[in-house]
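Trainee: everything below, folded, please.
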Amino acid sequence: MGWLTFVFFHKKKDRIANDTISNTSLDEVVVTATRSPRQLSSLPMPVTLISKKQLQQAGSVRLRDILLEQAGIVMVKDNGNSEGVQMQGIAADYILILIDGLPIVGRTAGNIDLNKLTVNNIKQIEIVKGPASSLYGSEAMGGVINIITEQPTTDRIKSSFSILTRGGAMNELDINANTMAKLDRLSFVAGINLNSSGGFDLTTETPENRTMYPYQNYTGNLRLGYTFSQHLEAFVSGRLYHQEQNTPFSDNLETDWNWNTMFKHTISDTWSFDYTFYATRNKTESVFNGETALYNRSLLRPEIKTTLSVSDRATLIAGLGANYDALARTSFESEKNYEAYYVFGQYDFNPLEKLNVVIGARFDSHNAYESAFSPKLSTRYEITDWLSTRGSVGYGFKAPDFRQLYFNFRNTSSGYVVFGTETIHDLYAGNESIEYLQKQLKPESSIGYNFGFQIQPLNNLSLNLNVFRNDIQNLIDTYEVNEFLKDAYVTELHAEEIGLGKGTRIFSYRNINKVYTQGVEVKVNYKINDNFKILGGYQYLDTGDKEEEKLIESGTVFVETDVSDVKLTLFDYFGLRNRSKHTGNIKLFYDNYEHKFSANVRALYRSKYAIADTNNSRGIIDKYDTFVSGNLQINAVVEKELYSLFKLQFGVDNIGNETGSSNADVDAFQVGGVVNDAVLLLGRTFYGRVTFNF
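Mentor: Model (predicted):
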């Protein structure tokens, strides 16, 4: 399978007598980590920046594919087969996804579908690892991924226009068009992406279940800016995503839009205000057997932020805002609403010439759960010109979501139901045993530690080492409540009264004790010479549930093996499901400036992991379980510039066609009544691109 891409690119420039541009290399600037512009190398916390050049070199068009190539980032599927991004072993529920600093809504089982986010019109992607709730609140407990879109920043380029198309890959057609202009005080960026697929199947053994069913979608974005004076600027931006997909089982329609209005008021050279009003909505409708399932979530967020340069060595940021969150869902009795109000502050200063300290905190007050206070302290010290150390400790939290409080999902044909904590207390109000069930869930919380070194022993070699630990408390977990309702007769009688059959299994949610993730991450950047450069990354990850460890230490957990029953020890314990102990990548880039030719090879590795307990060891993942085997994916791209007019690019993703076929004898895992394929279904993909410059 393959595709071919064509790009038309046009720029209109000012006629300037001397149009030379300095080639001085500037340190990359990021804004996500501190909500203010900072040089990447000077930050006291672990941050990854993916530049536009890296996006173009990879040849990818979807955010998911770009993130897969970053050290310590893994894409994992849950029991419902939805996919999300995992960082430092922390699940997608706790990773905040932003576009230009503003959140995306519309999670499926806690996961944002990253395939619907095109890299069209992206300037750079910034990834902050570890708790970031001190600036961003809930869902940033494990980190933040911020997608920064393009905006005109120079008067030298008056306008630009580009068109990119690709087609053929797994029956896919992708078309991008972008335009950018700056006219006196007015600037704008606009783009559209059209994407469709006829569907494909990588599992011919099960023709009734295709890997991907046909779909078609489009994404449009617009950003306008106007400068009223040197003290006042206004920006408005919007994004619209629409997708239709039909399968033999259902017809699905999804619409996602957001709109943001911001005024930047500069009081003086040292003091400014940002006034923001953001609105977004995600609506999904699925029709199955004539019945419509609806998911309709909206978020309104007004916010005021001020930035004050106290001195040449100190900057203060403070702000306040509110979240008005609403969700209407078929499995809810009625529309549910959240209201949250927050204040935050951050002081970034240099008490010594070589010491940078960032102190931040945020307080969130909510109408449906306990308030949360999220402090964070980060420091960086330059020991020598080539060695510096950095460390951070922060508190993160995640609010209980609508589903965990108000769910009323009934699958009576399979003999089970899932109720949110508020719902089950309403339904079982007459049962005296209801007091055994938790009603008000606490926010999940974590303390994250990151400590590392930045080393540059040579001008052409740099290394980053980071050691991390995340302790998560009050983790919200699903559990079966029947046994807690004590009297089986009362349970079954009451079940009939609320429309359930006798013997129906009833599930709800509760806070449980601690889990942890910890490990080491190493990143290397080595410029061999003017033509060759190597980038590498590796993460070792250790995870565990402290309650499971106590259970193993009690000596009461046994597993059946081919030889005999084995009592588990901590040495046998593997950790949390869907976590690989080893992940890594190595990338080789070659540039031949004389012949205007470039190429790169990128290898990505993930070691074995377990989807679920397969040997009835009380839900514990151990070395005797069935694992999905480790896999190695190799991608390559070659590019040639011809006559200074256009570039040809050809690439292959997953050259070895890694599919996880070593697990074929496993067939599938049975997890909570849901079958999960053991085969990885990566597939091999060819693509090409032609870029014209005028």
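
Trainee: going forward, measure contacts and count neighbours with C-alpha atoms only.
Mentor: Will do.

Trainee: list the buried residues in stretch 187-194.
Mentor: By neighbour count with 16 or more other C-alpha atoms under 10 Å, stretch 187-194 contains the buried residues 187-194.

Trainee: what about the closest residue to residue 90 other than its chain neighbours, how many residues nearby?
Mentor: The shortest distance from residue 90 to any non-neighbouring residue, by C-alpha to C-alpha, 6 or more residues apart in numbering, is to residue 142 (6.0 Å). Using other C-alpha atoms under 10 Å, residue 142 is surrounded by 32 other residues.

Trainee: hmm, residue 142 is touching residue 130, no?
Mentor: Yes - here residue 142 reaches residue 130: they are 5.0 Å apart, a contact under C-alpha atoms under 8 Å.

Trainee: could you also give me the structure for this second sequence? I'd like to compare it with the first:
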Amino acid sequence: MKPVFSIFAAFSILLWSGQSQLFAQRDSIATSSLDSIRISDQQFKTSDIDEIVISGTMKAVNRLESPVPVEVYSAAFFRKNPTPTIFDALQNVNGVRPQLNCNICNTGDIHINGLEGPYTMVLIDGMPIVSSLGTVYGLSGIPNAMVERIEIVKGPASSLYGSEAVGGLINIITRNPQQAPVFSADVMSTAWGEYNADVGFKIHAGDKASVLTGLNYFNYQNITDDNHDHFTDVTLQDRISVFQKWNFRRRENRLFSLAGRYVYEDRWGGDVRWNPSYRGGSEIYGESIYTGRAEIIGMYQLPVKDPVFFGFSFISHNQDSRYGDTSYIAHQNIAFGQVTWDKKYGKHDLLAGAALRYSFYEDNTAATAHEAEQTWLPGIFLQNEMDLASGHTLLLGARYDFHYHHGSVFTPRLAYKWSLNDTSILRFNAGTGFRVVNLFTEDHAALTGAREVIILNDLKPEKSYNVNLNFIRKIYLDTGSSLALEASAFYTYFTNRIVPDYENPQSIVYDNMNGHAVSKGLSLNADLNFARGLKLILGGTFMENETTVNGQRTQQMLTEKFSGTWAASYKIRPWNLTVDYTGNVFGPMRLPLAGELDPRPAMSPWWSLQNVQMTFSGFKNFEVYGGVKNLLNWTPGRHTPFLISRTEDPFNQQVEYGPGGQVIATPGNPYALTFDTAYMYAPNQGIRGFLGIRFRLDQ
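Mentor: Now for the predicted structure:
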């Protein structure tokens, strides 16, 4: 790995070097958190196609002007490595990692800078639509035809977005129906037998409305057991999703947008002999999950003089799961409404708002044995963005929320932007975050039945304190090439942190830790645009996520200390051919062993997923693409004697226990283990080819 560190060391030195000129126009498909700039008669100015972002300040602003750093990734960026879900697509974003949490059903969440999925808020068009149960299942089935771009903010955003926006937020911006193509289609299959179809089309409903519809269908039914443990390596899935968005024309161009999505998924994994007749039984082990999920989101601008908006969302999530003979049946409704008022007064740009979230949750576990959990979470917030002087912008904000059980929660925020010159911008952000916990909807390991769940005390909301320093620099080289660089340092301090304890192989213990946790690190990004058609996007994140209890520091489970991503694109114009080489690399992380005698490694090795794609665009309205995923054919099973412990005895019928309830070693169980699926950190899917075709009709 020495070459990797050498590259980033050289990059760090270059970032702070003083000799540079402003970077020319960036390629529109290779967007990151850096702004598009173009040259005009040797004068440098912001181009007309600069991205407008909303996630950092909850209002539409140019990325160059935003005091909060926002990373933006276009739909074309994700086409460099086509995937059937947004969950998988985020694997090539620096500092963002899709984490699989189950070795059988392959559910997972999104880590930002090493923080687990429950610390990340996911929104669609600015509305919190993916949370709790949706953190695990809601990122599947969002049709790619509907996605315009994805905005990512790293670090707490609770002062604007409330609970769950502790580690950061991911905002999926869908297409404007008026600007979308009339028809688009993207169909792909892989050598493993995966089939994905994505279709979008728009119509005009009279003179007052435009309607965009997206359909996604994914199917994988190929039972594969390359690691020979008699369990499926990859979960079988059958999923269909329908998304529709309406934009209504109103007087004075006031906004009214309404969208809805429904997704149904049937997924299962387990013993290769399993079929639906064994569902819920104790004869052949299988994990079968039926998911039905409906979402409605909308934004309405009130007919008043000042910009006043009412945003709303509603989620209904129904899940019927069987983990062997353990049943988990859950129903969750989340209703959200928010009013915002934007007012400019001299050098002040004010944003005020009030929000209300209602959550209903009921399942068949002890969590809601007596009554369903119902939570009202009202909040108000105020933000003031001020121009202090030329090149200096200050943002002050605060939010107050009231939880019926935990009481008042106050989250302040500060952001400062200093434009040092025409080529460099420095941003400083500080703030607090909070998260109200519902672990039964967030931790899949607590639902499998493989371990007993123990909650020691009444869990208190987690709180965080965060600072972030961001520096960007744009460089134009005399050769006609261009370079855009970015560095971010981040530090987050947690109190009341809830860290699941896996040390006892028979249980998972939850409690607010008697100590604190720290997440800190450095993130580096580079966009290189060479004059001869080669484009590079490089990223690396060095981080530490540690917990300290009674003075003892411990690396957080399932968190790497280094991750890197890259995307290299080269266009051979005479052949209408584009070659994309994408990949990532991750450092070692602590893994949850199932006992003191467990022979599996306690730390993961360095690992990398790499892909290559070729796209031919010589046909009118058509693109044909194909390539290879996981070029190195890397899978975690190569470095361990087994991944799932005791697949031969998934119901623990042959496990023997000692007087204290501990598992004891026997000739049939020499490592004193029970059946456990928590040892998981990377996909089991090996090398595979893929082939697809895209069609787009604009008129």
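
Trainee: related to what we said a few turns ago, give the contact list for the residue nearest to residue 90 of the first structure.
Mentor: For residue 142 of the first structure, the contact set (C-alpha atoms under 8 Å, 6 or more residues apart in numbering) comprises 87-88, 90-91, 94-96, 129-132, 396.

Trainee: burial count for the equivalent of residue 687 of the second structure over in the first structure?
Mentor: Aligned counterpart of residue 687 of the second structure in the first structure: residue 684 (TM-score structural alignment). Neighbourhood size, residue 684 of the first structure [other C-alpha under 10 Å]: 20.

Trainee: what is in contact with residue 142 and residue 130 of the first structure at once?
Mentor: residue 88.

Trainee: now do the helices in the first structure.
Mentor: Counting by DSSP state H, the first structure has helices at residues 52-58, 63-67, 133-136, 402-406, 421-427, 488-497, 546-553.

Trainee: for residue 7 of the first structure, find the nearest of those.
Mentor: Taking C-alpha to C-alpha, helix 52-58 is the member of the helices of the first structure nearest to residue 7 of the first structure, at 11.9 Å.

Trainee: onto which residues of the second structure does that closest one map?
Mentor: Mapping helix 52-58 of the first structure onto the second structure (TM-score structural alignment) gives residues 75-81.

Trainee: just how off-centre is that stretch within its chain?
Mentor: 16 Å (C-alpha atoms, centre = their mean, to the nearest Å).

Trainee: just the residues contacting stretch 506-515 of the second structure, thanks.
Mentor: Applying C-alpha under 8 Å, 6+ apart, the contact partners of stretch 506-515 of the second structure are 446, 450-460, 495-502, 547-550, 594, 674.

Trainee: how long is it end to end?
Mentor: End-to-end span of stretch 506-515 of the second structure (C-alpha to C-alpha, to the nearest Å): 25 Å.

Trainee: now do stretch 474-493 of the second structure
Mentor: Here the two ends of stretch 474-493 of the second structure are set 32 Å apart, with distance taken as C-alpha to C-alpha.

Trainee: buried ones in that stretch?
Mentor: Buried residues in stretch 474-493 of the second structure, counted by 16+ other C-alpha under 10 Å: 474-476, 481-493.

Trainee: and stretch 453-471 of the second structure, by the same measure?
Mentor: For stretch 453-471 of the second structure, burial by neighbour count (16+ other C-alpha under 10 Å) applies to 453, 459-471.

Trainee: between the residues you listed, which is nearest residue 92 of the second structure?
Mentor: Nearest to residue 92 of the second structure among these, counting by C-alpha to C-alpha, is residue 470 at 20.5 Å.

Trainee: against residue 135 of the first structure, how distant is whatever residue of the first structure lines up with the closest one?
Mentor: In the first structure, the residue paired with residue 470 of the second structure is residue 452, using TM-score structural alignment. According to C-alpha to C-alpha, residue 452 of the first structure and residue 135 of the first structure sit 22 Å apart.

Trainee: among the buried residues of stretch 187-194 of the first structure, which ones are in strands?
Mentor: Using DSSP state E, the members of those that fall in strands are 187-194.

Trainee: of all the residues you listed, which comes closest to residue 377 of the first structure?
Mentor: The shortest approach to residue 377 of the first structure among these belongs to residue 189, at 37.0 Å (C-alpha to C-alpha).

Trainee: mean deviation, the lengthiest strand in the second structure versus the first structure?
Mentor: Determined from DSSP E, the single longest strand within the second structure is strand 326-345. Superposed on the first structure, strand 326-345 of the second structure shows a mean distance of 1.9 Å to its aligned residues (mean C-alpha distance after the TM-score superposition for the first structure).

Trainee: I'd say residue 196 of the second structure and residue 190 touch.
Mentor: No - between residue 196 of the second structure and residue 190 there is no contact under C-alpha under 8 Å: 9.1 Å.

Trainee: in the second structure, what residue corresponds to the residue nearest to residue 90 of the first structure?
Mentor: The equivalent of residue 142 of the first structure in the second structure is residue 167 (alignment by TM-score structural alignment).

Trainee: map residue 545 of the second structure onto the first structure.
Mentor: Looks like residue 545 of the second structure aligns to residue 543 there (TM-score structural alignment).
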